[in-house]
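**Student:** Got a predicted structure plus its sequence, pasted below:
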Amino acid sequence: MPTLTKLYTMDEASQHNTKDDCWIVIDGKVYDVSSYLDEHPGGDDVVLATTGKDATDDFEDAGHSQEARELLQSFCIGELDPTAPVIPELEISSKKQPAVNSQKLQDLTKQYWAVPVAIAGISVVVGFLYLRKK
């Protein structure tokens, strides 16, 4: 009887990103490496830096041995759901609504226009006085 493989989304896997609860995704498989972090030869920070993304390239670039690859299999808890989007859907704002940040910037520009004008005016006066003394 075949065992059912648990499917996880990247969003689910990325929520496990602490030293006490650390999941990584390599080659479409999800691994719970929480119990191994203290033993990892490269340190736990190297592994923690790969949470929340596909760590396949990082794993391959590190040049792990066959023994390390076999050990990794013992931490496998499931697979990445191939039907789930890798990147969460972005909320597209309506063009009918003016952006709040641009409105704030316009307000600040209208309110503080005198400061750069004053600095430019003072610079002109100081320059004129300096040239007049020569």
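**Tutor:** Good, I have the coordinates.

**Student:** C-alpha from now on. contacts and neighbour counts both.
**Tutor:** OK.

**Student:** Which parts of the protein are helices?
**Tutor:** Secondary structure of the chain (DSSP state H): helices located at 10-14, 44-48, 56-61, 66-73, 100-111, 114-133.

**Student:** Those helices: which one's closest to Ser35?
**Tutor:** Among the helices of the chain, the nearest to Ser35 by Cα to Cα is helix 44-48 (10.6 Å).

**Student:** Using CSV, lay out the helices of the chain together with distance to Thr83 and mean neighbour count.
**Tutor:** Below are these laid out as CSV (distance: least, Cα to Cα, whole Å; neighbours: other Cα atoms under 10 Å):
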stretch, distance to Thr83, mean neighbour count
helix 10-14, 11, 18
helix 44-48, 26, 17
helix 56-61, 19, 13
helix 66-73, 23, 11
helix 100-111, 35, 10
helix 114-133, 55, 10
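
**Student:** Adding distance to Asp32, write these out as TSV.
**Tutor:** Shown next, in TSV, are the helices of the chain (distance: least, Cα to Cα, whole Å):
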stretch	distance to Asp32
helix 10-14	9
helix 44-48	11
helix 56-61	15
helix 66-73	9
helix 100-111	41
helix 114-133	56
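
**Student:** closest to Ile87 out of those helices?
**Tutor:** Shortest distance between Ile87 and the helices of the chain, using Cα to Cα, is found for helix 10-14: 8.1 Å.

**Student:** put this beside the first:
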Amino acid sequence: MPTISKLYSMEEASQHNTKEDCWVVIDGKVYDLSSYMDEHPGGDDVIIASTGKDATDDFEDAGHSDDARELMNKFCIGELDTSSPVSGEQLADKFKRLTKQYWAVPVAVVSISVIVGFLYLRKK
């Protein structure tokens, strides 16, 4: 018989954001890491900072081992309900992360434009 996974909204997962009650969403799955907080090698503050958002990128960027990925199965309590609407706060958070991640592209474009403009004017 297939296991029926409980669905949680991002809003519901984000309400569990303390050391004693901490849920994280990674790859569409919801994990209750409350009992693991003291054992996490990166400290509990790293996990708490990832509550209330999709922490997949943070998890992948940290370079977790295969053992860590295997350990995650123990803490999985359900899946993220993707049918629920995205809140404005979640969109704003995603936009902030994207602008932090890709700030170099607009800066490079503006810099190159200024240099080309300066060289063009200098030749005249």
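**Tutor:** Yep, that arrived. Remember, it's a predicted structure, so these values are computed and weren't measured experimentally.

**Student:** Overlay the chains and give the TM-score.
**Tutor:** Overlay of the two chains. TM-score (TM-score structural alignment, normalised by the length of structure 2): 0.69; 89 aligned residues with a Cα RMSD of 1.2 Å.

**Student:** returning to what we had before: relative to Asp27 of structure 1, tell me which of the helices of structure 1 wins on proximity.
**Tutor:** Using Cα to Cα, the nearest of the helices of structure 1 to Asp27 of structure 1 is helix 56-61, at 5.6 Å.

**Student:** before we move on, the earlier item: nearest to Thr3 of structure 1, out of the helices of structure 1?
**Tutor:** Minimum separation from Thr3 of structure 1 across the helices of structure 1 (Cα to Cα) falls at helix 66-73, 15.7 Å.

**Student:** what's the mean deviation for the closest one versus structure 2?
**Tutor:** Helix 66-73 of structure 1 differs from its equivalent in structure 2 by a mean of 0.5 Å after superposition (mean Cα distance after the TM-score superposition for structure 1).

**Student:** Ser33 of structure 1 pairs with which position in structure 2?
**Tutor:** For residue 33 of structure 1 the amino acid is Val, not Ser. Val33 of structure 1 maps onto Leu33 in structure 2, with residues paired by TM-score structural alignment.

**Student:** Give me the neighbour count for its match.
**Tutor:** The number of residues packed near Leu33 of structure 2 is 25, by other Cα atoms under 10 Å.

**Student:** Surely it is in contact with Phe75?
**Tutor:** Yes - here Leu33 of structure 2 lies in contact with Phe75, judged by Cα atoms under 8 Å, at a distance of 6.2 Å.

**Student:** ok, and the closest non-adjacent residue to the residue sitting nearest the centre point of structure 1?
**Tutor:** Nearest residue to the geometric centre of structure 1 (Cα atoms, centre = their mean): Gly52, 8.0 Å. Spatial nearest neighbour of Gly52 of structure 1, excluding adjacent residues (Cα to Cα, 6 or more residues apart in numbering): Ser14 at 3.7 Å.

**Student:** how far away is that neighbour from Asp61 of structure 1?
**Tutor:** Note on Ser14 of structure 1: its distance to Asp61 of structure 1, by Cα to Cα, to the nearest Å, is 21 Å.

**Student:** With Glu70 of structure 1 instead?
**Tutor:** The gap separating Glu70 of structure 1 from Asp61 of structure 1 is 17 Å, by Cα to Cα.

**Student:** same check, this time on Ser123 of structure 1
**Tutor:** Separation of Ser123 of structure 1 from Asp61 of structure 1 (Cα to Cα): 56 Å.

**Student:** next one: Lys104 of structure 1
**Tutor:** Per Cα to Cα, Lys104 of structure 1 is found 45 Å from Asp61 of structure 1.

**Student:** ok, now Glu89 of structure 1?
**Tutor:** In this view, Glu89 of structure 1 and Asp61 of structure 1 are 29 Å apart by Cα to Cα.
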